[in-house]
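[1] sequence plus the predicted model coming up.
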Amino acid sequence: MNDDELMDEEPGDELGDEMLNNKKPGYFRKLVTLLVLLAFIAISVPNFPFLFSDTLNFLEQNRALKEDEIVQRCKPAVVSIEATVANGLFNTEVKRGTGFNISPTGTIITNQHIVVNASTITIRFGDGTVYYSKKYEVIPDVDIAIIQIEGSALPTIALNTKDRVQTGDTVTIIGNPLGYEKISQRGEVGQFYSVKNSLNQIFDINIPINPGNSGSPVLDNQSKVIGVIFASTSVEINGKSEPRALAIPVQVLP
């Protein structure tokens, strides 16, 4: 007799009651195991209670920005990146992130930490076009990599190397967090920070980012790139810790 048949037994059926009573300990054991597992996850992952709410938040903002002019103009040039790294003979690692194209023939800007030591780099545009590359250069002391591909008439985003980003500027990022593609988020530029062994400053944005956002372009109100996301941090605001994205100004690009 299966579980559906048990549920169909009338409450007064003695055989059904007996079988239900015999199964209760098993159900209780499963329930206890589930509760213990959830408790373990909650303890092991401090942000577990907020994980899904954060995800819903960035998806909700992405929906709100779906028809935004800046997003529509820049999204085609944002790419997903997969870097395959060989760690030994039978062990490979795939690192995923975001990049953006600045040349019709294919010049992709992303983070160095995504592609370093990669044997193959896969670049995927939104229309499904895929390119493979092993050629990239890095900027010393900056988490930036420049990948060259051989394309034609590719969508591009322009760089704004003339105007430096300022505290309070409203900016937009487009990236690939947590396996989602081309998610748009908007926020304000906050503080600037000096970096050890570098003359360049980085800045934060009051946008929570997730794995996969590395390499996302930071866009100004002219639909031009003014920075590149590379990490996250948190700042104290009125006694509360708030997540922030960290970005590198585009002035570091050659």
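    Received it, and whenever you're ready, just let me know what you need.
[2] all contacts plus neighbour counts: C-alpha atoms, from now on.
    Will do.
[3] would you agree Leu51 falls within a strand?
    No. Read with DSSP: H, G, I helix; E, B strand; the rest coil, Leu51 is helix and lies in no strand.
[4] quick one: the residue most central in space within the chain from Cys74, how far?
    The centre of the chain sits closest to Pro177, judged by Cα atoms, centre = their mean, with a distance of 2.2 Å. The spacing between Pro177 and Cys74, counted by Cα to Cα, to the nearest Å, is 17 Å.
[5] over to Arg63?
    Counting by Cα to Cα, the gap from Arg63 to Cys74 is 16 Å.
[6] ok, how many other residues are close to Lys233?
    Actually, residue 233 is Thr. It isn't Lys. 15 (other Cα atoms under 10 Å).
[7] next one: Asn87
    10.
[8] does the nearest residue to it once chain neighbours are set aside lie in a helix or a strand, and which?
    Excluding the flanking residues, the one nearest Asn87 by Cα to Cα, 6 or more residues apart in numbering is Glu93, at 6.9 Å. Element membership of Glu93 [criterion: DSSP states H and E] is strand 92-101.
[9] same for that strand, what does it pack against?
    Applying 3 or more Cα pairs under 8 Å, 6 or more residues apart in numbering; DSSP states H and E, we find strand 92-101 packed against strand 78-86, strand 107-110, helix 112-115, strand 170-175.
[10] buried residues in the longest one?
    Spelled out, it's strand 78-86. Within strand 78-86, the residues scored as buried using 16 or more other Cα atoms under 10 Å are Val78, Val79, Ser80, Ile81, Glu82, Ala83, Thr84, Val85.
[11] dropping in the other structure now:
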Amino acid sequence: MSSSEKPLLPWRKIGTDALAVVLIVLTLTAFQVFPNPLIPNLSFSSNQSVALADELNNIPVSPGNTHSFIAAAVQRVGPAVVRIETETTITKRVQDPFFDDPFFRGFFGEEILPNPPQEYHEQGEGSGFIVEPNGIVITNAHVVSGADKVTVTLKDGRTFKGEVRGIDELSDLAVVKIDGENLPVAPLGDSSQLQVGDWAIAVGNPLGLENTVTLGIISTLNRSSAQVGIPDKRLDFIQTDAAINPGNSGGPLVNAQGEVIGINTAIRADAQGIGFAIPIDKAKSIKDQLARGEKVSHPYIGISMIPLTPSIAKEYNKDPNTAFMLPEINGVLVVKVMPKSPSAASGFRRGDVVTEMDGQTITTPEQLQNLVENSRIGEALSVKVQRGGHTQVLTVRPAEMKE
């Protein structure tokens, strides 16, 4: 070998056949070190490599699940997922740039304005899923709210007229009834058992594309409605990166077993891969009331609040123009007390710091809100507050929130 030649790297000397053997051994070793969670109890030692193909071929596969657990889950829930089309009548007048000028209206009067109000039909679309064989369908309130006509189409092509039985705006849930018998039913899971990282499968009709399935994971749990950007709701959401688009609203979020764990509801328009679903346990707790046409009660106490930490309080207290000094503690700061509310009647004041409610430590507004939401109307709740350096205990009785 001349001095100008560079020595071959060791793997270049091995040869093609030997290299193939090395790659196979390395691949099998990798499978042994990082086992496939979908193929349990397989060991890939050198003595067993010969039987690898036979072992893989003998893995039991359930009927209808010849491709993946995703396909099996979709087959289980898919027939019960429906498309919901709505029609809403809107009365409005088309504006005229000349006749709607304030000078013209003031000079000639309103009665001679042209273009009287006309009726327009606004179309909407969403998803839902059947939970009882006689035709009880769960969807989002915002899918069917205000609709004059609701049409429900099953995956097999059958079409039914839908009757909106009940709507709860605060939880964004609704029940629609269709007339049918022995209809396919979506199995309901248990959202309280979810963990971050679990599989999440979104099924629905996004953008009018029927029977669309997307896959992701549970990104986080108990995401408050305020964090999602819809503070007028009373919800803690499941966050997922499974793709959710307009038209998915009301459709099911499904686990790896094909059970509904949530109702797809919202997305963040300024982000990708961030969607939100209502936990199915919330829907299970009120679906029967909605199906009977009953109003769902939501307790409230009537305060606006923000989280407080020692650092926030310390920064606030530095301002010489502050109306009062804040205790440098963790809690919830009351920034407004609504007139004639239960909180007003109980003696709450702006600047109170709530540290405890009904024996539970309070550090976030979401904690306080959940305790109130899960209380009973008229039930006495003991609330510990810090006010002006002193601790006080107030008793508040939640009232029913009016729409």
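    Looks like it arrived, so ask away. Only a predicted model underlies this, so the values are computations on that prediction, with no experimental measurement involved.
[12] thinking again about what came up before, Arg63 and Cys74 of structure 1: who's more crowded?
    More neighbours surround Cys74 than the other of Arg63 of structure 1 and Cys74, with 22 against 14 (other Cα under 10 Å).
[13] quick one: the strands in structure 1?
    78-86, 92-101, 107-110, 120-124, 130-133, 136-138, 145-148, 170-175, 183-194, 201-205, 217-219, 225-237, 240-249 (DSSP state E).
[14] out of these, nearest to Phe48 of structure 1?
    strand 240-249 (14.7 Å; Cα to Cα).
[15] list of residues touching the closest one?
    By Cα atoms under 8 Å, 6 or more residues apart in numbering, the residues outside strand 240-249 of structure 1 that reach it are 164-165, 201-209, 218, 226-236.
[16] if you skip the residues just before and after it, what's nearest to Gln201 of structure 1?
    Gln201 of structure 1's closest residue in space is Ser194 (Cα to Cα, 6+ apart), at 4.7 Å.
[17] correct me, but Tyr132 of structure 1 touches Glu150?
    No. At 9.1 Å, Tyr132 of structure 1 does not count as touching Glu150 under the criterion of Cα atoms under 8 Å.
[18] looking at these two, which is more packed in?
    Counted by other Cα under 10 Å, Tyr132 of structure 1 and Glu150 do not tie: Tyr132 has more neighbours, with 17 against 12.
[19] disregarding residues adjacent in the polypeptide, which is nearest to the more buried one?
    Closest to Tyr132 of structure 1 by Cα to Cα, 6+ apart is Thr122, at 4.8 Å.
[20] circling back: count of residues packed around the residue mapped onto the residue nearest to Gln201 of structure 1 from structure 2?
    Following TM-score structural alignment, the counterpart assigned to Ser194 of structure 1 within structure 2 is Ser224. Using other Cα under 10 Å, Ser224 of structure 2 has 21 other residues around it.
[21] OK, contacts around Ser224 of structure 2?
    Residues in contact with Ser224 of structure 2 (Cα under 8 Å, 6+ apart) are Leu235, Asp236, Phe237, Glu366.
[22] whatever residue of structure 1 lines up with Val164 of structure 2: how many residues sit nearby?
    Matched by TM-score structural alignment, Val164 of structure 2 corresponds to Lys135 in structure 1. Other residues near Lys135 of structure 1 come to 13 when the count uses other Cα under 10 Å.
[23] residue contacts, Lys135 of structure 1?
    Here Lys135 of structure 1 is in contact with Ile147, Gln148, Ile149 (criterion: Cα under 8 Å, 6+ apart).
[24] most neighbours, which of those?
    In the contacts of Lys135 of structure 1, the most neighbours by other Cα under 10 Å go to Ile147, 23 neighbours.
[25] the residue nearest to Tyr132 of structure 1 and Thr129 touch, don't they?
    No. Under the criterion of Cα under 8 Å, Thr122 of structure 1 makes no contact with Thr129, lying 10.5 Å away.
[26] comparing the two, which shows the higher neighbour count?
    Under the neighbour definition other Cα under 10 Å, Thr122 of structure 1 and Thr129 were set side by side, and Thr122 has more, 17 against 11.
[27] residue in structure 2 paired with the more buried one?
    By TM-score structural alignment, Thr122 of structure 1 lines up with Thr151.
[28] and what of Val78 of structure 1?
    Aligned partner of Val78 of structure 1 by TM-score structural alignment: Val81.
[29] contact partners for that match?
    By Cα under 8 Å, 6+ apart, the neighbours of Val81 of structure 2 are Ser127, Gly128, Phe129, Ile130, Leu154, Lys155, Ala186, Val203, Gly204, Gly251, Pro252.
[30] can you check Asn176 of structure 1 too?
    Taking Cα under 8 Å, 6+ apart, one finds Ser80, Gly97, Thr98, Lys182, Ile183, Gly212, Asn213, Ser216 in contact with Asn176 of structure 1.
[31] what about the fifth one, distance to Val252 of structure 1?
    Pointing back at Ile183 of structure 1 there. 25 Å.
[32] looking at these two, which is more packed in?
    A count of neighbours by other Cα under 10 Å puts Ile183 above the other of Ile183 of structure 1 and Val252, at 22 against 15.
[33] what does that one correspond to in structure 2?
    Using TM-score structural alignment, Ile183 of structure 1 lines up with Thr212 in structure 2.
[34] which residue, other than its chain neighbours, is closest to Gly99 of structure 1?
    Nearest one to Gly99 of structure 1, counting by Cα to Cα, 6+ apart, is Thr110 at 4.5 Å.
[35] was I right about that neighbour contacting Ile144?
    Yes. The pair Thr110 of structure 1 / Ile144 is scored as a contact, 5.9 Å apart, by Cα under 8 Å.
[36] which one's more surrounded, the two?
    More neighbours surround Thr110 than the other of Thr110 of structure 1 and Ile144, with 29 against 25 (other Cα under 10 Å).
[37] aligned counterpart of that one in structure 2, please.
    Using TM-score structural alignment, Thr110 of structure 1 pairs with Thr139 in structure 2.
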